[in-house]
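Peer 1: Generate a structure from the sequence data that follows.
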Amino acid sequence: MFSIVEMVVVLVAAALMTTVAIKEDAAKRRAQVMTAEGQNEAVINSALSDWVTNNYATLIGGGPVAVVANPPTLNDLFTQGNLKQPHAPGPFWGGSYVISMSVGPATCTASAGDCHVTYVMYPSKPLTRGGVPDIVGASQIAQAGGNSFGYSKTQNAGTITGLNGAWTANNPLGNVPAAILATNGPTSDGNSVYIRRDGALTWTGDQNVNHVSLHNVHDLDAEGTVSAANVSASEAVTAATMTATGAIRGNSVISTTTLQAGNIAVPRVSCSPNGATASNSDGSGQQLTCQYGVWLPTGGNLLRMSYNPVSDGSNVSKPTCPAGGTPIIELAPYGWYVDTTATVNYNAYDYGSYWNIRITDGAGGGITANAVAGTYCSY
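Peer 2: Model (predicted):
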């Protein structure tokens, strides 16, 4: 049998244990509430970041702004799809969620693409417990919110300090402990490093798309070289320089300056397809086309190179023919005098770099006569 004293001791101990358990349970439940609040604010902050991304071009369009006049409300974030469900206008301890943003720095311009959107989101009242600032609770909310969150402490309460001291910002509530704030900066919008789908920012470096395709491109303008294995276009392709190792196809290909074909064609060598154009492989610049499966000069098999009036004893220089061409000469008489032998001979004798023209009678003597010597390159 227990004595009365022993029973009293047991009852007191049980009461103390029950009190401790109740306090621990209450602390646990409050910590859960703080965590839920932090996670809720993190959702709002993420939605705010999405809203800034979607409205970035409009926000920076006017250059630097100390205070954006109409930042979004929670209802705006919901109706525009950034928040997936409606949220209470403020935290459980009262007040409202305040959103403020600015565009800077003061020297930025929209054309230079160096403007940033800085925003903050914070409850309008500090967290208190029994009328006293709840620093521990504020810390729990910030921890649940993530690295974008911070809170003010008892010391230096006019400053919001991010988790692990990662950043600091002015306390918008003043010199008040247990104020909670989320920010995207405070000196960077967190979005300008990305390629923006609305074209608000220009690229600042070369891009490597890792061999993936770009589809549904409307216009492609190039100030430099466009190198491609295959270019297929249904409309205009405009470039200062275009280099292709494969085909360039289009309904209409127009150049306002020059088109440079590769030095790959050899006359009388087979080719494909018919209609292809290339330059002579000797680098002379002669244009050849694929005709009936063979590379031939664009102007035909026989190209006139010069037109020279001649008489008996004249010399005519041979033309310089691109690779594959053979110099030839043709004499076309247009007047002569001949003796009674009634024979006229027109001959061009090959002397290496020139032809010697002889117009003679039947006895082999030169006669007074004129002709036109046309020189050609034959392929």
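Peer 1: going forward, measure contacts between C-alpha atoms and count neighbours the same way
Peer 2: OK.
Peer 1: Tell me the secondary structure at the residue nearest to Thr225 when sequence neighbours are not counted.
Peer 2: If the residues on either side of it in the chain are set aside, Thr225 comes closest to Thr241, at 4.7 Å by Cα to Cα, 6 or more residues apart in numbering. Classification of Thr241 using DSSP: H, G, I helix; E, B strand; the rest coil returns strand.
Peer 1: ok, Thr241 touching Gln260?
Peer 2: No: counting by Cα atoms under 8 Å, Thr241 sits too far from Gln260 to count as a contact (9.9 Å).
Peer 1: Strands of the stretch 51-200 of the chain, residue ranges please.
Peer 2: Ranges of strands in the stretch 51-200 of the chain, per DSSP state E, counting those that start in this stretch, are 97-104, 116-123, 128-129, 132-133, 149-151, 159-162, 168-170, 180-183.
Peer 1: what residues does the third one touch?
Peer 2: Taking Cα atoms under 8 Å, 6 or more residues apart in numbering as the criterion, the residues outside strand 128-129 that touch it are Trp93, Asp134, Ala178.
Peer 1: And the first one, by the same measure?
Peer 2: Contacts to strand 97-104, defined as Cα under 8 Å, 6+ apart, come from residues 59-60, 63-68, 71-73, 89-91, 115-124.
Peer 1: another one to check against the first:
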Amino acid sequence: MSIINKGKGFSLLELILVLSVGSAMALLKFQDMKNSQEDFTAKTAGEQIRQIGEAVNGYINLRYDKLSTLTGSSSQSNDPGPRTCNASGCEITSQTLINEGLLPVSYSGTNIYKSPYKILLKRGGTAPNYVINGLVMTTKAWKEGSKTRYDLLGKAMQTAGVDSGMTQNTTTVAGMQGQWHESSSDFSNITDSGLLAFRTGFNSSLYSIYLRRDGTLPMTGDLNMGGNNINNAKNITASGTGNFGDNITAGGTVTAAKEVIAHNGYGDTITLGGDAYGNDYEIRLGANKPLTVYSPNAGNYTTILQIDRNAKVSQRLSTNGLDPNDIPSGWSGGLRTLDVYAGGTVGAGAGGAVNAYMNSSGNIYASNDINAGHQVNAQYVWASGNVNSNYIHSNGNVDAAGRLNVGEYAYVNGQAGIGGGCSPNGLIGRTSSGSLLSCVNGIWKAAGQGSIYYNSVGAIAYRFPNATVYCNGNDIALGGGGQCSSKSGYIWLNGNRPVGDNGWFASCDQSKTDDGNSSIITYVKCSAQ
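Peer 2: Down below sits the predicted model:
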């Protein structure tokens, strides 16, 4: 009898089966890893082209003035570039965006699958509202061997967004789901199939975050300037409320469709414009306080308020800082002032009738009594009857067609000097001492005037000689004078006047102090009485 030994282990078939399953699982795992890596690469490529596209949009907004005029730049401090331009557009690079601070300095200029970018910007529209459109293209097709990876380009577009696209031929680029197209006739950076693209500028969706210069892109939310200014605006139109924390300055007219409300330093309101009642305009004060028109730079008594037509005051009016209610008891009031100076007529009456007036010609009329508690001074008083008064004073003439009867004394206050001229003949006057004078043949003569004679007297003194000479007795001095003399002749008469009714005074002066004594002769013309 023989014995057979059986060993434990795997048969060849089992081993082959185990190895086959292991290899398949390893292959599947490798494929998963490859797919994950490709997804990551596609996502990164989409993020990268979107990043550079957003930077280009910022560049268009920043350098619109240069792009709209197709102006190139190279290493300028205020416009660093580089930017090359021709008759239809400009080309920039990733370095341009780095120089402008729109991309980080560490940006390499190539994407995750080692493709550089070519960025073209085209000018369109008409002056002055040109628009700028751009296209960012990879210069290297995404291929593995001879196979173009459109699948990965599509995934990259999903990450990059609606402004991304790709080429499937050498002449056109199409956006996501065919929403936009560009051709190589407009953008020369469309050169191959399998290129990743991103459109920028006016027609792009991402550019809507900017305010467009031509006004075609409205705001979709509030504009927050972050404390900065809005400069060089032309017209600002708003349908709501404008709130300002500081001054408002206008170089032209400020127009309000309704009232304008302002406040004083106490918070009280003043409203300009008025409501739809009374068929008028209003300045309405919100508190029981006066309205003051104040011009701090105007001098006293200069005009600071002018009204071109009639003015109507419902109650009382005052000037010169007076109280309009400070009027006599029983008066209704109207005007409270100091002086009234009229170039026409000041009248009183009612219903168009004039009961009294005073005009600028000096006429005064009253249809009833005039009561004066003191003097009435007039140039001419005419009465058809008697004028009765305890005292009559005239600043001018008093003419009588008949005789003038004086019940007591007649006082003549008109003074003259004997020998002086007069007119008309027949006037009666007096000297300063009271002697009666009459005008005879145009000369004032004393009543009973006698012969004429002259008296004189001399005097000597240093620089200022003077002398007084008198007529004899009570004779009247008709006139006089003086004569000065000195060694050099530099002397003049500086005093020459009558002394009472019968004397004369004269004095001299000279400018030379080394001329010694000077002399004077004073004389008087006398009338014997």
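Peer 1: hang on, isn't Thr48 of the second structure packed against Asn111?
Peer 2: Not quite, residue 48 of the second structure is Gln, not Thr. Yes: the criterion here is Cα under 8 Å, and Gln48 of the second structure meets it with Asn111 at 6.6 Å.
Peer 1: so who does the residue nearest to Thr319 of the second structure when sequence neighbours are not counted touch?
Peer 2: Excluding the flanking residues, the one nearest Thr319 of the second structure by Cα to Cα, 6+ apart is Thr337, at 5.1 Å. Contact criterion Cα under 8 Å, 6+ apart gives Ser318, Thr319, Asn320, Leu322 as the residues in contact with Thr337 of the second structure.
Peer 1: Could you dump these into a markdown table with secondary structure added?
Peer 2: As requested, the contacts of Thr337 of the second structure are exported to a markdown table (three-state DSSP):
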| residue | secondary structure |
| --- | --- |
| Ser318 | strand |
| Thr319 | coil |
| Asn320 | coil |
| Leu322 | coil |
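Peer 1: Now neighbour count and distance to Leu437 of the second structure too, for those, in a markdown table please.
Peer 2: Written out in a markdown table, the entries for the contacts of Thr337 of the second structure read as follows (neighbours: other Cα atoms under 10 Å; distance: Cα to Cα, whole Å):
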| residue | neighbour count | distance to Leu437 of the second structure |
| --- | --- | --- |
| Ser318 | 16 | 55 |
| Thr319 | 12 | 54 |
| Asn320 | 9 | 52 |
| Leu322 | 12 | 54 |
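Peer 1: Farthest pair within these?
Peer 2: Pairwise distances among those were taken by Cα to Cα; the largest, 7.1 Å, belongs to Ser318 and Asn320.
Peer 1: ranges for the strands of the stretch 251-379 of the first structure?
Peer 2: Using DSSP E, counting those that start in this stretch, strands in the stretch 251-379 of the first structure cover 263-265, 277-280, 287-291, 294-297, 302-311, 315-317, 326-336, 345-350, 354-360, 369-378.
Peer 1: out of these, deepest packed?
Peer 2: Comparing the strands of the stretch 251-379 of the first structure on average neighbours per residue, with mean count of other Cα atoms under 10 Å, the densest one is strand 294-297 at a mean of 25.
Peer 1: and that one, what does it pack onto?
Peer 2: Judged by 3 or more Cα pairs under 8 Å, 6 or more residues apart in numbering; DSSP states H and E, the packing partners of strand 294-297 of the first structure are strand 287-291.
Peer 1: so what does the strand it packs on touch, helix or strand wise?
Peer 2: Helices and strands in packing contact with strand 287-291 of the first structure are listed as strand 277-280, strand 294-297; criterion 3+ Cα pairs under 8 Å, 6+ apart.
Peer 1: now with 10 Å?
Peer 2: strand 263-265, strand 277-280, strand 294-297 (3 or more Cα pairs under 10 Å, 6 or more residues apart in numbering; DSSP states H and E).
Peer 1: With distance to Trp355 of the first structure as new columns, can the ones you listed be given to me in a markdown table?
Peer 2: Listed next are those as a markdown table, based on distance: least, Cα to Cα, whole Å:
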| stretch | distance to Trp355 of the first structure |
| --- | --- |
| strand 263-265 | 29 |
| strand 277-280 | 26 |
| strand 294-297 | 24 |
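Peer 1: Out of those strands, the one nearest Gly81 of the first structure is which?
Peer 2: Using Cα to Cα as the criterion, the shortest distance between Gly81 of the first structure and these is 56.0 Å, found for strand 277-280.
Peer 1: wait, what's in contact with the equivalent of Tyr119 of the first structure over in the second structure?
Peer 2: When the structures are aligned by TM-score structural alignment, the residue of the second structure matched to Tyr119 of the first structure is Gly134. Residues in contact with Gly134 of the second structure, defined by Cα atoms under 10 Å, 6 or more residues apart in numbering, are 53, 56-57, 60, 89-91, 119-123, 187, 198-204.
Peer 1: hmm, which of these are the buried ones?
Peer 2: Among the contacts of Gly134 of the second structure, those buried by neighbour count (16 or more other Cα atoms under 10 Å) are 53, 56-57, 60, 89-91, 119-123, 187, 198-202, 204.
Peer 1: can you tell which of the strands of the stretch 51-200 of the first structure is closest to Asn230 of the first structure?
Peer 2: For Asn230 of the first structure, the closest of those is strand 116-123, at 39.7 Å, according to Cα to Cα.
Peer 1: average gap between the biggest helix by length in the second structure and the first structure?
Peer 2: When the second structure is scanned for its longest helix (criterion: DSSP state H), the result is helix 12-62. Following the fit onto the first structure, the mean deviation recorded for helix 12-62 of the second structure is 1.3 Å by mean Cα distance after the TM-score superposition for the first structure.
Peer 1: related to what we said a few turns ago, Ser204 of the second structure versus the residue nearest to Thr319 of the second structure, what's the distance?
Peer 2: Distance, Thr337 of the second structure to Ser204 of the second structure, using Cα to Cα, to the nearest Å: 76 Å.
Peer 1: Arg63 of the second structure now?
Peer 2: Using Cα to Cα, Arg63 of the second structure is found at 17 Å from Ser204 of the second structure.
Peer 1: And for the residue lying closest to Gly62 of the first structure once chain neighbours are set aside, the neighbour number?
Peer 2: Taking Cα to Cα, 6+ apart, and ignoring the residues beside it in sequence, Gly62 of the first structure has Ala110 as its nearest neighbour in space, at 6.9 Å. Residue crowding around Ala110 of the first structure was assessed by other Cα atoms under 10 Å; the count is 18.
Peer 1: wait, isn't Ala110 of the first structure in contact with Ile60?
Peer 2: Yes: under the criterion of Cα atoms under 10 Å, Ala110 of the first structure makes contact with Ile60 at 5.9 Å.
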